[in-house]
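after the sequence you'll find the predicted model.
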Amino acid sequence: MDFVTKILERSGLGQETYVPEGLHCLPIEQTMVGSRKETKEVILGAVDTLFRNTGVSPSDIGILVVNSSTFNPTPSLATIIVNKYKLRENIKSFNLGGMGCSAGVIAIDDAKSLLQVHRNTYALVVSTENITQNLYVGNNKSMLVTNCLFRVGGAAVLLSNISKDRKRAKYKFVHTVRVHTGSDDRSYGCATQEEDEDGLVGVTLSKDLPMVAARTLKINIATLGPLVLPFEHFCIHAGGRALIDELEKNLHLSPLHVEASRMTLHRFGNTSSSSIWYELAYTEAKGRMKKGDRTWQIALGSGFKCNSCVWVALRNVKASANNPWEECLNKYPVEIDI
């Protein structure tokens, strides 16, 4: 507990992040029922809001891509969405698992590829992670770190290749770059779900992680940079304070460039693959997204992978209704103690 306290004090997380209901109980309830409840509340809540905000009917969705790294029940999370919204029988649905915090960009890239084949349709992308089943209850320090960082969260994104939607779309999707260094043993083993010496399951983070992340990011930047640099906005995966610090230094970013990432980590914690969407929502809510602005979303995850995508604002973008910052934006940015 002393170790966990020290990590939490230095984590950059605030006092309002979300932990699922089952982990507020003593003893804690790490059940399938609790895990399903958490995930349904998150993803169905996000999708409900998306349909309300866009006015798109569930029957118009032709492609569905859902990603969750460590919680993959049967029926799948994608099927839960199909059942809830009665999506059509010829839906192209995909459920991505085990791909870490960078899977949100992978899901977007997969949806883009499918939209290039299937014309005049919508793709729904849902990114989340599950905390209920993944709280580690042992004493291995390398596994306890994830308890201090990961919190409940999720996002739903709608993509369209229908020409008339350009008039109301927020962004144009420009580029994706995906880098996977899993052929290297150190990359492969830097974040591993496994049992500890007492048989308790957790995710081990190796000491090679910072080095592996920096090397993989360098490859991604070398590929993407010549295509689209410079950028007005950055959405760096809120994986932890050290990660944001390292990217701020190595990319020579200003405090304003990393503000969305730091504030997302403070308010919501590490929400895995959905964190880059909380950051984009922060930039929108602050009224900073102007027509023509380019945004670079950068996500890193186990394997090891560094994935990025670039968007161009098609107009001055306002915050969506019921965005996650609606009730707390006036508090941010906040000073984070070093």
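Yep, that arrived.

when you work out contacts or count neighbours from here on, use the C-alpha atoms and nothing else.
Will do.

tell me which stretches of the stretch 151-300 of the chain form strands.
Counting by DSSP state E, counting those that start in this stretch, the stretch 151-300 of the chain has strands at residues 154-160, 171-180, 191-195, 201-205, 233-236, 294-301.

for those, give me CSV that also has distance to residue 226 and mean neighbour count.
Formatted as CSV, the strands of the stretch 151-300 of the chain follow (distance: least, CA to CA, whole Å; neighbours: other CA atoms under 10 Å):
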stretch, distance to residue 226, mean neighbour count
strand 154-160, 26, 21
strand 171-180, 12, 17
strand 191-195, 30, 16
strand 201-205, 32, 21
strand 233-236, 17, 26
strand 294-301, 13, 24
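
right, and those - which one's nearest residue 332?
Proximity to residue 332 (CA to CA) singles out strand 233-236 among these, at 16.3 Å.

got a list of contacts for that closest one?
Contact partners of strand 233-236, identified using CA atoms under 8 Å, 6 or more residues apart in numbering, comprise 244, 257-258, 260-261, 276-277, 279-280, 293-299.

okay, pairing it with this:
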Amino acid sequence: MANIKVFYHYLISFYNITLLPYMAVLAYKASTLNQEDIQNLWFHFNLNLVTLSILFVILVFGFALYFVGRPKPVYLVDYSCHLPPPHQKATAHMIVNSISKTLEADRSLADDSSLDFFVKVLERSGLGDETCIPQALLNVPPSQTMTVAREETEQVIFDAIDNLLANTKVNPRDIGIVIVNSGVFNPTPSLSSMVVNKYKLRSNIKSFNLGGMGCSASIIAIDLAKDLLQVHKNTYALVVSTENLSRNLYIGDNRSMLVSNCLFRVGGAAILLSNKSGDRRRSKYNLVHTVRTHTGADDKSFKCVVQEDDERGKTGVSLSKDITSVAARTIKKNIATLGPLVLPVSQKLLFLMTYMRKKFLDDKIKHYVPDFKRAIDHFCIHPGGRALIDELEKDLGLSPIDVEPSRSTLHRFGNTSSSSIWYELAYTEAKGRMMKGNKAWQIALGSGFKCNSAVWVALCNVEPSVNSPWEHCISKYPVKLDL
């Protein structure tokens, strides 16, 4: 079915190209008509007033249907990323030292080989020494109470929203939709209720709390907000993306669960969307496409990222050995759907010709990989790890500057789960690279297994927001890593 859809999109593009010469010929023929021919045509039309009237009514109805039924624009007014306080910065040495002391305190977990594995993964992770973790996790043993977890999440969420509201000057009572996503921390009352209570949002608020959807959940939340903004007129949607470390640090010796400890760090983002036509002038971006791909029907995909207990009953997130192949297959499906929506006609035709040759002439021919740089100006690849960035850089034919936002975000902030793609977008703005008309592609992976994409068009030469997370360190990047 996916191949049929791709083929259909490219076939339509081919049809549009062949239609243009035909229209040019008709225009040329019309220009060569003499006065007598025009009079004959006019006489013929006068004899068919009923036909003309019907055609006119159909034409007017068609235009009316198009303007009424077309999707309403969804504007990204502004967004804000949480910048953790300096005292939460944790160097690799501090993290290893804390883990080592915790293992020593609990002799049942003492395993030098697991600690060595942790150190090696951390060294090759691509993270710098300014990433942040909750202070409670540096305690021995780490504090993982519900109280500590709530404090971490409140600090992240409220800081991001406070800064967003200050920058946009939006009254919280004008927000009609609120969506909060957090993968593994979902207390009662929900995080969305926490936001409603803190900012005293109105009682008829459309409130949603998305849980268990992994690192790609921010785009899922954006897609949901987009659909809701098509229904609810003249309102704002607040999307909040976060994750919690306090309750989810793995204290054990299962290597497949230790990897997440090496990569995940504190972070969060708040995004304000609008369907108000008056907000276009002050907004940063227009949302043009969201593409969601879910391969969870396949058992390998479903089980490759799982939160579970290890042999000692310690809870953690396990990554299976199939995750690389699963991710590659899911990304390929997502790109195959997104490509026809954003690629120029020339790239569609090249793909179509290669597809036809492979299908009917030579099955050994490799699929043509479209040049997405002809359609996309900026890439925000989820920083799930150095290997993932390397692989997508290679597969999509990207240059080092294209993946610079991803590598820099991984180095400075680590993997902040679903909010990571917003730190990357903020990086591009801080570098002064986002010009009016530029397209930015956010692509993220998540458990389930999912790959989700969002494409934005800049409505102006975008300047970094006040209190951007890169405000005090952008001059240091990019950094060169010897790995």
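Received, thanks. Keep in mind the model is a prediction, meaning the values are calculated, not measured.

now the TM-score, please.
Overlay of the two chains. TM-score (TM-score structural alignment, normalised by the length of the first structure): 0.99; 338 aligned residues with a CA RMSD of 0.5 Å.

residue 222 of the first structure versus residue 65 of the first structure, what's the distance?
As for residue 65 of the first structure, its distance to residue 222 of the first structure is 28 Å (criterion: CA to CA, to the nearest Å).

sorry, back to before: in TSV: the strands of the stretch 151-300 of the first structure, plus distance to residue 21 of the first structure.
Below are the strands of the stretch 151-300 of the first structure laid out as TSV (distance: least, CA to CA, whole Å):
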stretch	distance to residue 21 of the first structure
strand 154-160	16
strand 171-180	35
strand 191-195	23
strand 201-205	20
strand 233-236	28
strand 294-301	26
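
so which of the ones you listed gets nearest residue 134 of the first structure?
Nearest to residue 134 of the first structure, of those and by CA to CA, is strand 201-205 at 6.9 Å.

could you tell me where that closest one falls in the second structure?
Strand 201-205 of the first structure corresponds to residues 315-319 of the second structure when matched by TM-score structural alignment.

that stretch vs the first structure, average offset?
Superposed on the first structure, stretch 315-319 of the second structure shows a mean distance to its aligned partners of 0.3 Å (mean CA distance after the TM-score superposition for the first structure).

any idea how far that stretch is from the chain center?
Computed by CA atoms, centre = their mean, to the nearest Å, the separation of stretch 315-319 of the second structure from the middle of its chain amounts to 23 Å.

now what about that stretch, what contacts it?
In this structure, residues lying in contact with stretch 315-319 of the second structure by CA under 8 Å, 6+ apart are 248-250, 256-257, 259-260, 304-310.

could I get those residues as TSV with distance to residue 77 of the second structure?
Putting these into TSV (distance: CA to CA, whole Å) gives the following:
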residue	distance to residue 77 of the second structure
248	33
249	35
250	38
256	40
257	38
259	36
260	33
304	36
305	34
306	35
307	35
308	39
309	42
310	44
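
show me which pair in those is furthest apart.
The widest separation within the contacts of stretch 315-319 of the second structure (CA to CA) is 19.0 Å, between 249 and 304.

thinking again about what came up before, find the pair from the contacts of strand 233-236 of the first structure with maximum spatial separation.
Spatial extent of these (CA to CA) is set by the pair 244 and 293 at 21.8 Å.

I figured residue 20 of the first structure hits residue 133, correct?
No - the pair residue 20 of the first structure / residue 133 is not scored as a contact, 10.0 Å apart, by CA atoms under 8 Å.

residue in the second structure matching residue 223 of the first structure?
Using TM-score structural alignment, residue 223 of the first structure lines up with residue 337 in the second structure.

tell me the counterpart of residue 21 of the first structure in the second structure.
Mapped onto the second structure by TM-score structural alignment, residue 21 of the first structure lines up with residue 135.

just the strands from the stretch 151-300 of the second structure, written as ranges.
With strands called from DSSP E, counting those that start in this stretch, the stretch 151-300 of the second structure shows them at 175-182, 206-211, 236-242, 268-274, 285-294.

let's have the ones you listed in TSV, adding distance to residue 430 of the second structure.
Below are those laid out as TSV (distance: least, CA to CA, whole Å):
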stretch	distance to residue 430 of the second structure
strand 175-182	26
strand 206-211	30
strand 236-242	21
strand 268-274	16
strand 285-294	15
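
quick revisit: how about the match of residue 223 of the first structure: what's its closest non-neighbour residue?
residue 6 (6.7 Å; CA to CA, 6 or more residues apart in numbering).

hang on, the one you found in a helix?
Yes - secondary structure of residue 6 of the second structure (DSSP: H, G, I helix; E, B strand; the rest coil): part of a helix.
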